[in-house]
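Enquirer: Predicted model, plus sequence, below.
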Amino acid sequence: MLMAWVTAAALAVGPAVPAGELQKGLDGVVAIGAVAEVRDNGKVWRGSSGVAELGKTRKAPVAGRFRAGSISKTFVATVVLQLVAEGRMRLDDPVERYLPGVVPNGENITVRQLLNHTSGLYDFKKTLVMPPGAEFYTYQYRTWTAAEQIARAVANPPVFKEPGSQFDYSNTNYLVLGEIIEKVTGRTYGEEIERRLIRPLRLHGTSMPGTSTRIPGPHMHGYVPKDDEMLDFTEMNPSLFGASGELISTTHDLNTFFGALLGGRLLPAQLLAEMKEAGTEDGTYGLGLSWHDTACKVRVYGNDGDALAYQAYAFSTEDTRKQVAVAVTPNLPANPDDSVDALVDRAICG
């Protein structure tokens, strides 16, 4: 399904990649279904490829919602940095100040190190059974608490002893940040994201579902492998991800959010600059924000997310003139990353 370019601003500057080329790139994404929105100098293209549901012919809905996985981390990080801007916390405050006794060595692990994954805390995800392990399928409707997840993680030794010395991606960091947000504000991280980001930016397709198992509105179905078949895992309790990945969104909303963030509408310039600073030398992950260089050497900022049955990607040039958001329902065990990267290159580089 192809939707043509539409004007998103009164004055569009510069050439746009032909719609047919973008559709060709989206059709090349390895997935059951895929949707994308590309913004290019004031013009917008939206398209879809594949089907919304296995065994059916209905096309993947162009404006459909999906689980955005770790793109949630950028939303959480933005709230934390807004609290820093308000003087309610500092990036170099120790975890122990807010959550005494919750994590080992909390007096030496800072908020900054949680944000940039240099804390050394063991990843909660590694304590879970993944498909095709039988226990995994019991997670579908189970409710988890952050305290339970963090306790499972810290029952394991840290990945390295000196916080700040290395990068090690850990979902536990953002579970802890979610608890810190609640400690500082008296509201859950989901409520703060809704209040500070979703409502002001009018992200009408975006939500923090908490323990609600359904994806509201039009959406693709997502699947995980089981017994040589694909199990429909569209409905699931997103408390499994918590602050590290529960976000539901659309490609339109993700582009709007990253446009506002990188455009300086959500954070003071100094904190946005710190968000783009890697935690380790030559790193590509800052304070909840990642980046990479495209085939044409243009750097793009954003994040990607794996939500088991969904994968999402959202990247923007630093000046926000070009943006790409893509969501797929992967046909596991095939990995769509390389084919999505090719689409991002095509959209950014032309």
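Expert: Cool, got the structure.
Enquirer: Please make it C-alpha for all contacts and neighbour counts, starting now.
Expert: Will do.
Enquirer: Show the contacting residues for residue 192.
Expert: Residues near residue 192 by Cα atoms under 8 Å, 6 or more residues apart in numbering: residue 79.
Enquirer: what about it, which SS state?
Expert: On the three-state scheme (DSSP: H, G, I helix; E, B strand; the rest coil), residue 192 is labelled helix.
Enquirer: From residue 340, how far out is the nearest residue to residue 343 once chain neighbours are set aside?
Expert: In space, residue 343 comes closest to residue 25 once its chain neighbours are excluded; the distance is 5.1 Å by Cα to Cα, 6 or more residues apart in numbering. Applying Cα to Cα, to the nearest Å, the value for residue 25 to residue 340 is 8 Å.
Enquirer: now swap in residue 289 and tell me
Expert: Counting by Cα to Cα, the gap from residue 289 to residue 340 is 18 Å.
Enquirer: Put this next to the previous one:
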Amino acid sequence: MTAVAVAGLTLTDVASAGALNDRSRPDHDKALQAGLEALVGDGSLPGMLMSVRDRNGRVTNYTAGVGDIRTKSKVPTDGYVRIASTTKMFTAVAILQLADEGKLALDDAVEKFLPGVVRGTGDGAAIDGRTITIRQLLNHTSGMTTGIPLMPNGILPIKDRYFDTREVLDAALAQAPTFAPGQDRVWGYSNNGYVLLGLVAQKVAGRPFAEVVTDRIINRIGLKETYYPAPGDREIRSPHPQGYLLPRNDKNQPIDGDLIDITRFDPSIAGPAGQMIATPSDVNKFLVALQEGRLIKPGRLAEMRQTVEAPGFPDNWRYGLGTIEMKLTCGITAYGHGGDADGFQTRTAITPEGRAVTLAGTNDEVHQYDVLAFFDKALCATK
């Protein structure tokens, strides 16, 4: 996750990916629309889409740029996007639900649920499930390696390859740990740790992880436009914008040139760490349900929001249990996550008053700092 020619602009107040239960608002914040347009101004970030839900449940959806640089079609309002590491919030909630039910404790060792499975090999020999707890995986203090060893040359060579979750884990276990589990004041963002959490949830619940998330979260709160892609599914449901990458040289380094369409690829390498797809308004509904106590108990939500320092993230961000605490420039503290999948960057958060913002851009490699600044502005706005 990063510390983070335009053909036309659109703005509508009704989601095209499905009917909204929230009331939509016909007026919109002109400053936010202008800010969204600025993000797509040089064409390297072809399209932006955003859904804003105010504290009263009224929804305004924004778009800017183009949804397809070839056809110059408009960005679909509230279209489907890859939400990448925002998936981690769903994975964390599934684990916390199991804790609420007494089926696991956050300070249990991984070994209790996956005996003999988490044993490092080669450079990763020090990794041992007997010394790693569920809580450490949730807040990235487990020491699990931060890289994704199965894609050393990026997404393009493996975009059509399916990866089994155990295959991803085994590759991670061959990598040296970042630090000793729970080492004081040490933190390292680890997709591999969340892949492992998915296996824990699956073992405890006795069902495939996709089913755990679907039944316990998506169906429970009526998210009609959120899903965990089935094995082998490389598509994104319609309507959706196209996602793009910068071109590469022979060393896999970004270079100037025509953008590469990477909309279609197999996301299985991300699994419980970043595989899910949703519309911005549906992600906001998830944030509201979580904050209102419809997914986990209030005490558990408070525990989810107990944070640790997160070196490498923005200075005003700290990490909890699958959620990021963001201190905004307006003095408000919001909670949410973000994610970068090839072709899409997403940011989402909710304020204590219930203002939820989810935005997505269709190139994950450009303007990350500008997107974060705009995200802050959108959360702080009053309209």
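Expert: That came through fine. This structure is a prediction, so every number in the text was calculated from the model and none was measured.
Enquirer: count of neighbours near the aligned partner of residue 79 of structure 1 in structure 2?
Expert: In structure 2, the residue matched to residue 79 of structure 1 (TM-score structural alignment) is residue 94. Residue 94 of structure 2 has 26 neighbouring residues, counting by other Cα atoms under 10 Å.
Enquirer: go on, residue 304 of structure 1?
Expert: Summarising burial for residue 304 of structure 1: neighbours were counted as other Cα under 10 Å, giving 23.
Enquirer: re the thing from before, and residue 25 and residue 340 of structure 1? Which one has more around it.
Expert: Comparing residue 25 of structure 1 with residue 340 by neighbour count (other Cα under 10 Å), the higher total belongs to residue 340, at 24 against 20.
Enquirer: Tell me the counterpart of residue 272 of structure 2 in structure 1.
Expert: Aligned counterpart of residue 272 of structure 2 in structure 1: residue 243 (TM-score structural alignment).
Enquirer: correct me, but that match touches residue 193?
Expert: No. If you go by Cα atoms under 8 Å, residue 243 of structure 1 and residue 193 don't touch, sitting 10.4 Å apart.
Enquirer: Spell out, range by range, the helices that occur in structure 2.
Expert: Secondary structure of structure 2, counting by DSSP state H: helices at 30-39, 87-100, 134-138, 165-173, 191-205, 209-213, 280-291, 298-304, 368-380.
Enquirer: Could you report the distance from residue 240 of structure 1 to residue 266 of structure 1?
Expert: Summarising the geometry, the distance separating residue 240 of structure 1 from residue 266 of structure 1, computed by Cα to Cα, is 28 Å.
Enquirer: which residues touch the one residue sitting closest to the centre of structure 2?
Expert: Nearest to the mean C-alpha position of structure 2, by Cα atoms, centre = their mean, lies residue 86 at 1.7 Å. Contact partners of residue 86 of structure 2, counting by Cα under 8 Å, 6+ apart, are 274, 337, 338, 339, 346, 347, 348.
Enquirer: circling back: what's the match of residue 272 of structure 2 in contact with, if anything?
Expert: In this structure, residue 243 of structure 1 makes contact with 72, 73, 76, 174, 175, 177, 178, 189, 190, judged by Cα under 8 Å, 6+ apart.
Enquirer: let's see it at 10 Å
Expert: Under the criterion of Cα atoms under 10 Å, 6 or more residues apart in numbering, the contact partners of residue 243 of structure 1 comprise 69-70, 72-73, 75-76, 146, 171-179, 188-190, 208, 210.
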